[in-house]
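J.: A structural model of the following input is requested.
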Amino acid sequence: MIPFRNLAETRTPDGARFSLHEHDGEYFLKLNGRQLMGSNSTVSELLLADLACKFRCPVERPTVLIGGLGLGFSLRRVLEINGPHVLAQVSELLPEVVAWNREFLQNLNGKFLDDRRVEVLTRDVFDCIKNGAGQYDAILLDVDNGPTSFVQAKNSRIYSGKGLAMIRRALRPGGRVAFWSAEPEPLFLTSLSRAGFQAEEFEAKSHERAKRAAHRIYVGEVS
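T.: Okay, the predicted model is just below:
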């Protein structure tokens, strides 16, 4: 059996162990030893980008905020589907994750960090949203396991009524926000609607051959 290689490790602001691993050519991010994402199961990360950027009307120069760099698959997809004039701002709380993408994941998606269309922000995505009124055509949020399962405790504010109102203000007319969730969170669909979004829930598989769609993506659109 091929062993896992521990490539790098850091601590989150809450003190949790956050680590990067490689196994048989695939890469994995773990929190306290529990896998958060892997390069062998990216269908939902790609769908997150597709749904967030599914504008009803063409946007010539979209500005897209990506909350959480991870392994870079959502970033790559945003660049692929939005063309040469997109501005993709990646908000990653942990500078180490940015460094890992450059050092260990260059041939995966790390090279896209140096794309002229990309701006890397090493800060909390909540602060980007709070200070970004009317700046974004799309916002992708993949910073937790869902609206009730947080990587760090203070992320709960993103999904609160106040947080959703901030997201709505940060979006331009016709703008869309997409939230990744590890499992169904039906009450969150109601929260999005109450915050003034046109809300939808989409099923998402972890990989193409999965028998069932375990994950969910929640989308809110500003009319």
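J.: going forward, measure contacts and count neighbours with C-alpha atoms only.
T.: OK.
J.: Look at the closest residue to Leu113 other than its chain neighbours and tell me its secondary structure.
T.: In this structure, Leu113 finds its nearest non-sequential neighbour in Val120, 7.2 Å apart by Cα to Cα, 6 or more residues apart in numbering. Per DSSP: H, G, I helix; E, B strand; the rest coil, the secondary structure class of Val120 is strand.
J.: Contacts only, for Val120.
T.: By Cα atoms under 8 Å, 6 or more residues apart in numbering, Val120 lies in contact with Gln89, Val90, Ser91, Glu92, Leu113.
J.: Surely the fourth one touches Leu69?
T.: If I follow you right, that is Glu92. Yes. Applying Cα atoms under 8 Å as the test, Glu92 and Leu69 come out as touching, 5.7 Å apart.
J.: hey, what's in contact with both of these two?
T.: Both Glu92 and Leu69 are contacted by Val98, under the criterion Cα under 8 Å, 6+ apart.
J.: Give me the more crowded residue out of the two.
T.: In this view Glu92 and Leu69 are compared by other Cα atoms under 10 Å, and Leu69 has more residues nearby, 25 against 21.
J.: The more buried one belongs to a strand?
T.: No. Assigned with three-state DSSP, Leu69 falls outside any strand and is coil.
J.: That one and Val97: what is the separation?
T.: The gap separating Leu69 from Val97 is 7 Å, by Cα to Cα, to the nearest Å.
J.: Please give the structure of this sequence too, so both can be compared:
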Amino acid sequence: MARFNEIGTAIIPGQGSQLRLLQRNDEFAIKIAGKTGELMNTRLHGSEDALATLACERIANRKDVKVLIGGMGMGFTLAAALGSLKDDAEVTVAELVPEVVEWNRGPLGAASGYPLNDPRTKIHLGDVGQLMKREEGFYDAILLDVDNGPEGLTRKENDWIYSPEGIAEAQSALKSGGILAYWSAGEDPTFTERLRRAGFQVTAETVRAHKPGKGAKHVIWLAW
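T.: Modelled structure (predicted):
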């Protein structure tokens, strides 16, 4: 079997850890330098797709839908959101690491169908929290996949997203009847309860990393 080759690196702002983009034939992976295991792989994106489809199916019939995605990743959540929405939708992706956006504009983008080329896509280079604080009652859906889930892995500052304060900011950025969705590598009953205490109705959906029905089990929280 061919070996992965490193084709790009990027520093995670505020932490100094390095992301590595690896390629093996038409397969790509992103890892944190010095750590075992992968953050993402283009063969395993079922749960990233589900983050978008589970949320967007609830708003797909609305006009002029506005969606905010926290975290570019490998572009699969963005692609799934665009595929679920009408032509008048607008999907903004907030990404802290500029190189991740450039990787998705380059060879990596082929795996997800180059969703950055869709005219409905907007990019915000910066913290998704900045947009949530700025835009009150603006989004029909907010999809957050900024780390490993409530138990952060790549950046300590991401913990704010899952705090009561971060949940409140997301709630204020939603339109009436909007949907808030979080991706996580695993279950966390305390986070479910935290969302409920914020006044949301909540479901925690278990989804698979690989289609159909294979791979690790991940969790998508839907809060409305």
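J.: Please state their TM-score.
T.: Remark: TM-score between the superposed chains equals 0.94 [TM-score structural alignment, normalised by the length of the first structure]; 221 aligned residues with a Cα RMSD of 1.6 Å.
J.: ok, the contacts of Val120 of the first structure in the second structure, which still hold?
T.: On the basis of both residues aligned by TM-score structural alignment, their matches' Cα atoms under 8 Å, what survives of the contacts of Val120 of the first structure in the second structure is Gln89, Val90, Ser91, Glu92.
J.: Which residue in the second structure aligns with the last one?
T.: Right, Glu92 of the first structure. Using TM-score structural alignment, the equivalent of Glu92 of the first structure in the second structure is Glu95.
J.: From what I see, its match and Asp127 are in contact.
T.: Yes. Between Glu95 of the second structure and Asp127 a contact is recorded at 6.6 Å, counting by Cα under 8 Å.
J.: Which residue ranges of the first structure form strands?
T.: With DSSP state E, the ranges of strands along the first structure come out as 5-11, 17-23, 26-31, 34-38, 63-67, 87-91, 118-121, 136-141, 171-181, 198-204, 215-221.
J.: Check the mean deviation of the third one from the second structure.
T.: In the superposition with the second structure, the average deviation recorded for strand 26-31 of the first structure is 1.1 Å (mean Cα distance after the TM-score superposition for the first structure).
J.: now the first one
T.: Once superposed with the second structure, the aligned residues differ from strand 5-11 of the first structure by a mean of 0.7 Å; criterion: mean Cα distance after the TM-score superposition for the first structure.
J.: helices or strands up against that strand?
T.: The contact analysis (3 or more Cα pairs under 8 Å, 6 or more residues apart in numbering; DSSP states H and E) places strand 5-11 of the first structure against strand 17-23.
J.: between the strand it packs on and strand 26-31, how many degrees?
T.: Per axes from the mean of the first three to the mean of the last three Cα atoms, to 10 degrees, the angle that strand 17-23 of the first structure makes with strand 26-31 is 160 degrees.
J.: and the one in the second structure that sits across from the residue nearest to Leu113 of the first structure in the alignment, how far is that from Glu165 of the second structure?
T.: Matched by TM-score structural alignment, Val120 of the first structure corresponds to Ile123 in the second structure. With distances taken as Cα to Cα, Ile123 of the second structure is found 24 Å from Glu165 of the second structure.
J.: Please apply the same query to Gly113 of the second structure.
T.: Separation of Gly113 of the second structure from Glu165 of the second structure (Cα to Cα) stands at 35 Å.
J.: do you know how far the residue most central in space within the second structure is from Leu68 of the second structure?
T.: By Cα atoms, centre = their mean, the second structure has its centre lying nearest to Asp145, at 3.1 Å. Distance, Asp145 of the second structure to Leu68 of the second structure, by Cα to Cα: 11 Å.
J.: ditto for Met40 of the second structure
T.: Met40 of the second structure is 20 Å from Leu68 of the second structure, where distance means Cα to Cα.
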